[in-house]
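K.L.:
A predicted structure for the sequence below; I have some questions about it.
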Amino acid sequence: MCNIREDIRNAQSHDPAARSAFETFVVASGLHAIWAYRWHHWLWTHHAKFPARVGAQVVRTLTGVEIHPGATIGRRFFIDHGMGVVIGETAEIGDDVMLYHGVTLGGRSLEVGKRHPTLGNGVVVGAGAKILGPLIIGENSAVGANAVVVRDVPANSIVVGIPGVARPKAGLVADPVVAAGDITWVDPAVFI
């Protein structure tokens, strides 16, 4: 139950439309997908792979968010708007990560083993971005809206474009409107 409270507080700190904890609990489809993923991931890791996959597909139908139960996701993960998000089986997501709608954490091959991205702690991924392959997005980096990332991104970087080009985040001024507590969330769309 403490994770649900933490998730609701986290969602409220990143979404100005979240007016109350109760409203967020009831209507935030990104949170519903994350909570269901946690249950499905537990099933997956306890050798109930088929029920985990079936449950994940039901949640995909209800929320528009597809999270493979084999993915590994940290704390305070938030999906804003949710629709069209796809997270592949071998994706790894750190703590305090935020995804906007239409993000794909996908593979580029049919090989068995690691084939999806790893996102470090504090990463923000803009709407429509595609991060493909077993690459690493370093901590506290931001991926711009509609970027296509196919190479590793160093920590504390902004990556934009097709194909994505990374540059240091140092020296960039974050919009104070998006500051939340001790963490400043930079909307990567402002760097396009």
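P.N.:
Yep, that arrived. Remember, predicted model here, so these are calculated numbers, not experimental data.
K.L.:
going by C-alpha atoms from here, please, whenever you check contacts or count neighbours.
P.N.:
OK.
K.L.:
buried residues in the lengthiest helix in the chain?
P.N.:
Looking across the chain with DSSP state H, the single longest helix is helix 29-45. Neighbour-count burial for helix 29-45 flags 29-34, 36-38, 40-44 (criterion: 16 or more other C-alpha atoms under 10 Å).
K.L.:
same question for stretch 1-10.
P.N.:
Buried residues in stretch 1-10 (16+ other C-alpha under 10 Å): Asp7, Ile8, Arg9, Asn10.
K.L.:
do the same with stretch 112-120
P.N.:
Buried, per 16+ other C-alpha under 10 Å, within stretch 112-120: Lys114, Arg115, His116, Pro117, Thr118, Leu119, Gly120.
K.L.:
am I right that the first one is in contact with Gly88?
P.N.:
No - assessed by C-alpha atoms under 8 Å, Lys114 is found out of contact with Gly88, at 10.2 Å.
K.L.:
show me where the protein has its helices.
P.N.:
2-14, 21-27, 29-45, 49-63.
K.L.:
quick one: which of those is nearest Val159?
P.N.:
If you check each of the helices of the chain against Val159 by C-alpha to C-alpha, helix 2-14 wins as the nearest, at 21.0 Å.
K.L.:
second structure follows, compare the two:
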Amino acid sequence: MPSSLRTVLATAREDVAAARRHDPAARSALEVALLYPGVHAVWAHRLAHRLWTVSPVLHPLGRAVSQLARFATGIEIHPGATIGPRLFIDHGMGVVIGETAVLGADVMLYHGSTLGGRSLSRGKRHPTLGDRVTVGAGAKILGDITIGDDASIGANAVVVKDVPATGVAIGVPAVVRIPTVAPRDRLPVEDPSELIEYMI
């Protein structure tokens, strides 16, 4: 088996394992591989991104793959976005990831979240997420900002400024809090909607 095919299969297995680790409803690897649109969107993106980075001549083909994936899954990932290993998109509908977004390893996105731009600049205009970042349902992270490792973005938060490592961003506009407990000692945030803070 060619090494490139081995790499593709290993990456696909990691993506399936990430989905099973994050979703208690996932009953088997086969179920995830066949029925999880978030996983399908990530796989399609990996192909589209490969086409996008090989040559500008292949940009239209990369865009075509990403548009087909958007139609099939309801998840829009620009082929120029750089996505690390084991991204898990839970539920997925309405997720948008812009062209210059960069995602580290083990990122988790919930439905309706947006990694968008705030300008018409042709340069870097989308966010950079570190490793193990969780983005809650409906959250918007906008502009060329950095979200540090192990940060959590609460449901429906609107984030337009950097969030440091281990930070928790909630509200509109987002307010950042730094937990006093180290990430390795915290319980995992299975439902970022718990991070909603109502202010009257």
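P.N.:
The structure has been received and is ready for your questions. From a predicted model like this one, the values you see are computed outputs, not experimental measurements.
K.L.:
let me see the TM-score of these two.
P.N.:
Once superposed, the chains reach a TM-score of 0.92 (TM-score structural alignment, normalised by the length of structure 1), with 186 aligned residues with a C-alpha RMSD of 1.8 Å.
K.L.:
picking that back up, would you reformat the helices of structure 1 as TSV and include distance to Leu132 of structure 1?
P.N.:
Below are the helices of structure 1 laid out as TSV (distance: least, C-alpha to C-alpha, whole Å):
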stretch	distance to Leu132 of structure 1
helix 2-14	26
helix 21-27	30
helix 29-45	21
helix 49-63	20
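K.L.:
among those helices, which is nearest His101 of structure 1?
P.N.:
When these are compared (using C-alpha to C-alpha), the closest one is helix 29-45, at 9.3 Å.
K.L.:
quick one, what contacts the residue positioned nearest the centre of structure 1?
P.N.:
By C-alpha atoms, centre = their mean, structure 1 has its centre lying nearest to Leu99, at 3.8 Å. Neighbour list for Leu99 of structure 1: Phe78, Ile79, Asp80, Val124, Val125, Gly126, Ala127 [criterion: C-alpha atoms under 8 Å, 6 or more residues apart in numbering].
K.L.:
and the second one, what's its match in structure 2?
P.N.:
It stands for Ile79 of structure 1. Under the alignment (TM-score structural alignment), Ile79 of structure 1 pairs with Ile89 of structure 2.
K.L.:
the last one now?
P.N.:
Aligned counterpart of Ala127 of structure 1 in structure 2: Ala137 (TM-score structural alignment).
K.L.:
and its match, how far is that from Ala101 of structure 2?
P.N.:
Ala137 of structure 2 sits at a distance of 18 Å from Ala101 of structure 2 (criterion: C-alpha to C-alpha, to the nearest Å).
K.L.:
returning to that earlier point: Arg151 of structure 1 is nearest to which of the helices of structure 1?
P.N.:
helix 29-45 (26.6 Å).
K.L.:
so that closest one matches what in structure 2?
P.N.:
Using TM-score structural alignment, helix 29-45 of structure 1 pairs with 37-53 in structure 2.
K.L.:
what's the average distance of that stretch to structure 1?
P.N.:
Superposing on structure 1 and averaging over aligned pairs (mean C-alpha distance after the TM-score superposition for structure 1), stretch 37-53 of structure 2 comes out at 0.3 Å.
K.L.:
contact partners of that stretch?
P.N.:
Applying C-alpha under 8 Å, 6+ apart, the external contacts of stretch 37-53 of structure 2 come out as 12, 15-16, 19, 32-33, 58-59, 61-63, 65-66, 69-70, 72-73, 75, 77-82, 87-92.
K.L.:
one more time with 7 Å, if that's ok
P.N.:
With contact meaning C-alpha atoms under 7 Å, 6 or more residues apart in numbering, stretch 37-53 of structure 2 is reached by 15, 58-59, 61-63, 65-66, 69, 73, 75, 77, 79-80, 88-92.
K.L.:
map Arg20 of structure 2 onto structure 1.
P.N.:
That one, Arg20 of structure 2, aligns with Gln12 by TM-score structural alignment.
K.L.:
count the neighbours of the residue nearest to that match when sequence neighbours are not counted for me.
P.N.:
Spatially, and ignoring its direct neighbours in sequence, Gln12 of structure 1 is nearest to Ala18 (5.3 Å; C-alpha to C-alpha, 6 or more residues apart in numbering). Residues lying near Ala18 of structure 1 (other C-alpha atoms under 10 Å) number 18.
K.L.:
equivalent analysis for Glu139 of structure 1, please.
P.N.:
21.
K.L.:
for Ala137 of structure 2, same thing?
P.N.:
Close neighbours of Ala137 of structure 2, defined as other C-alpha under 10 Å, add up to 25.
K.L.:
my guess is it contacts Met108, does it?
P.N.:
No - assessed by C-alpha atoms under 7 Å, Ala137 of structure 2 is found out of contact with Met108, at 10.5 Å.
K.L.:
hang on, the earlier thing: what's the closest of the helices of structure 1 to Gly144 of structure 1?
P.N.:
helix 2-14 (17.1 Å).
K.L.:
and the closest one against structure 2, how far off on average?
P.N.:
Looks like 0.9 Å for helix 2-14 of structure 1 (mean C-alpha distance after the TM-score superposition for structure 1).
K.L.:
what are the contacting residues of that helix?
P.N.:
By C-alpha under 7 Å, 6+ apart, helix 2-14 of structure 1 touches Ala18, Ala21, Thr24, Phe25, Arg76, Phe78, Ala180.
K.L.:
kindly recompute the last result at 6 Å.
P.N.:
By C-alpha atoms under 6 Å, 6 or more residues apart in numbering, the surrounding residues in contact with helix 2-14 of structure 1 are Ala18, Arg76, Ala180.
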